[in-house]
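Participant: Next comes the sequence, and after it the predicted model I'd like to discuss.
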Amino acid sequence: MRKGIALAGVVAAGVLAWGEWQNRRWSLALVNDPSGSSEAVVVLGFKNPQPDANFINRIRVRVALRSIDPAAETRLIFSGGLTTATKSEARVMADYAVNTLGYRGTYLLEEESRTTWENITNLLPMVEDVDRIKIASLPAHALKARAYVRRQRPDLAPKLVNAADYKFGELAALKPALAAYGLRTLRAVREDLP
C-alpha cells in the first residue's frame, strides 16, 4: 500500500514538473532582447459568450498588466471579436482590466478578430512602430502567436519579447493539462519552433 502511494506521489510530482518545464520553455521561445523605450502589450482574447470575462480571459488580462514595463511607453491592446450580441472579447477584457483590476492607463481595442491568425493580422499595423512587442496569453498560445508574427511580418520578429506569462507554481495543478493541450495546438506551427 505504501509503495503504491509513494509511486503515485512520484508520478504526480513528475507530471507537475513536466507541466512547469513545458510552460516555461514555451514562454521563452521565439523571443529576443531588443532595446528601446516603447512597447506594445497585446492581449489575445478567448471565446467569451458571457458578458463578463471568463477564467481564461481573466488570466490573460492579469498576464498583460504584470507585463507592462513601468519605465516604458506602453501601448496596451485588447484583441478579439464579438462573442455576445453586445460585447467583443476585447471589450470584455478591457472592462475586466478597468473595472475589476483597477487599470487606469489608456488602451486600444481590436474588435474584428475571430482567430489567433486574425488577431495577429489585425494587430500588426498597430504595433509596427514600437521597440518591443509582448503577447499576453498562456505560454503555448503566446508562442503560437509569436510564430504567426514571424510568418506574417518577419521584419517584426526581432521585436518580440516574452510577456510575464510564466510564474513558477502559478496554476500548477492546471499546467500539465495546459501543456498537453498546448502540444496539440502548436502542431500548426511546429516547423517554426526551435
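Facilitator: It's in. Residues are numbered from 1 along each chain as shown.
Participant: hey, let's count contacts and neighbours off CA atoms from now on
Facilitator: OK.
Participant: and the next element down the chain from the lengthiest helix in the chain?
Facilitator: Of all segments of type helix in the chain, defined using DSSP state H, the longest is helix 2-27. Counting by DSSP states H and E, the next helix or strand C-terminal to helix 2-27 is strand 38-44.
Participant: from the middle of its chain, how far away would that following strand be?
Facilitator: 10 Å (Cα atoms, centre = their mean, to the nearest Å).
Participant: where do the helices sit along this protein?
Facilitator: Using DSSP H, helices in the chain cover 2-27, 55-67, 89-95, 116-127, 139-152, 175-185.
Participant: Any chance you could list what contacts the second one?
Facilitator: Around helix 55-67, the neighbours that count as contacts under Cα atoms under 8 Å, 6 or more residues apart in numbering are 41-46, 48, 93, 96-97, 103, 134-138, 163-165.
Participant: One more to weigh against that first structure:
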Amino acid sequence: MVGTARVSTAVLAAALVGAAVVGALTWGEVVHASAARRARTLPQVERGDDVVIVVLGFRDGGRRANIVNRWRARIAVRTARRVAPSARAVTIVCSGGAVRGRTPEATLLRQYILGSPGWTGSVLVEQTSTSTWENVRNVQPVIEQADRIIFASNGLHAEKAREYLRRQRPDLSSRLARAVDYVPGEMTVLKPLFAAVGLRKLRTLRSGPPSPPT
C-alpha cells in the first residue's frame, strides 16, 4: 500500500507539473497573439512605399547571433518578404551595440540575415545603441525618410519600441506599420518569459515618466 501511495503521489505531481507547463506555454502564445491583434490597427504598407524595417538587437556575447537575435532576424526577413511585392524599396536596419560581448548586436544580426534566411536586399547597421530607447533614437536618421516604419522583434517588444517612437518623434508615429511577428508554435518555450517581461515593461512605460531610458 505504501508503495502504491508513493507511485500515486508521483503520478499526481508529474501531472500537476505537466499541466502547469502546458498552461504557461499556452499563456505565452495567447499574450503574443493578443499583441499581434493590437498591431493590426496600424496602417498597411501601400504600393510604392519606401519601407524601413528595424531589427532590435538582444544582448549577445557570442560571435554568432544567439537564439533570440535569430528569432528577431527571421521576423524582419519574413516581414520584408511580405511587403516587398507592393513596396518601392525595403531596407532592413539592424540596431544594437556591443552590450554584452565585443561584437555589436547589429553586426551579428546582419551576418545572420545575409546568411541563413537568405535575404538579398539592403541591410544597414546601427552599432551604438545599448537600450531599446537608444535603438529608436539612433535609427531616426534612416527611418525619417521612410513612408512606413516597422520594428521587428517579439510583439510586446515591438509595441514598446513603437511607443518610444511616438514619444520621441510624434511626427513619425503615423508611419508605423506592423511586422509579421507572431507565428503559432514559434519559440513557444521562450514566449512565457518574454510575455511576462514585456507586459511588465509596458505597464511601467504607460504609468511612468515620458522619457524612459531603457
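Facilitator: Good, I have the coordinates. A quick note: this is a predicted structure, and the numbers were derived from the prediction, not measured.
Participant: TM-score for this pair?
Facilitator: Laid over one another, the chains give 0.86 as their TM-score (TM-score structural alignment, normalised by the length of the first structure), with 191 aligned residues with a Cα RMSD of 2.3 Å.
Participant: now for the longest helix of the first structure, which elements pack on it?
Facilitator: The contact analysis (3 or more Cα pairs under 8 Å, 6 or more residues apart in numbering; DSSP states H and E) places helix 2-27 of the first structure against helix 139-152, helix 175-185.
Participant: ok, and which of those helices has the densest surroundings?
Facilitator: helix 139-152 (a mean of 22; mean count of other Cα atoms under 10 Å).
Participant: Over in the second structure, find the residue span it aligns onto.
Facilitator: Using TM-score structural alignment, helix 139-152 of the first structure lines up with residues 155-168 of the second structure.
Participant: Tell me which residue of the first structure lines up with residue 190 of the second structure.
Facilitator: Residue 190 of the second structure maps onto residue 174 in the first structure, by TM-score structural alignment.
Participant: Look up how far residue 104 of the first structure lies from that match.
Facilitator: Residue 174 of the first structure is 30 Å from residue 104 of the first structure, where distance means Cα to Cα, to the nearest Å.
Participant: One more: residue 124 of the first structure?
Facilitator: Residue 124 of the first structure is 24 Å from residue 104 of the first structure, where distance means Cα to Cα.
Participant: before we move on, what about residue 148 of the first structure?
Facilitator: Using Cα to Cα, we find residue 148 of the first structure at a distance of 30 Å from residue 104 of the first structure.
Participant: same thing with residue 163 of the first structure?
Facilitator: In terms of Cα to Cα, residue 163 of the first structure sits 20 Å off from residue 104 of the first structure.
Participant: Could you check which of these two is surrounded by more residues?
Facilitator: residue 163 (25 against 9; other Cα atoms under 10 Å).
Participant: what lines up against that one once you look at the second structure?
Facilitator: Per TM-score structural alignment, residue 163 of the first structure is aligned with residue 179.
Participant: middle-most residue in the second structure, spatially?
Facilitator: In the second structure, the C-alpha nearest the mean C-alpha coordinate belongs to residue 153, at 1.1 Å (Cα atoms, centre = their mean).
Participant: list the contacts for that one?
Facilitator: Residue 153 of the second structure touches 55-56, 71-73, 75-76, 181, counting by Cα under 8 Å, 6+ apart.
Participant: Which of the residues you listed sits closest to residue 206 of the second structure?
Facilitator: Taking Cα to Cα as the measure, residue 206 of the second structure sits nearest to residue 56 out of these, at 20.3 Å.
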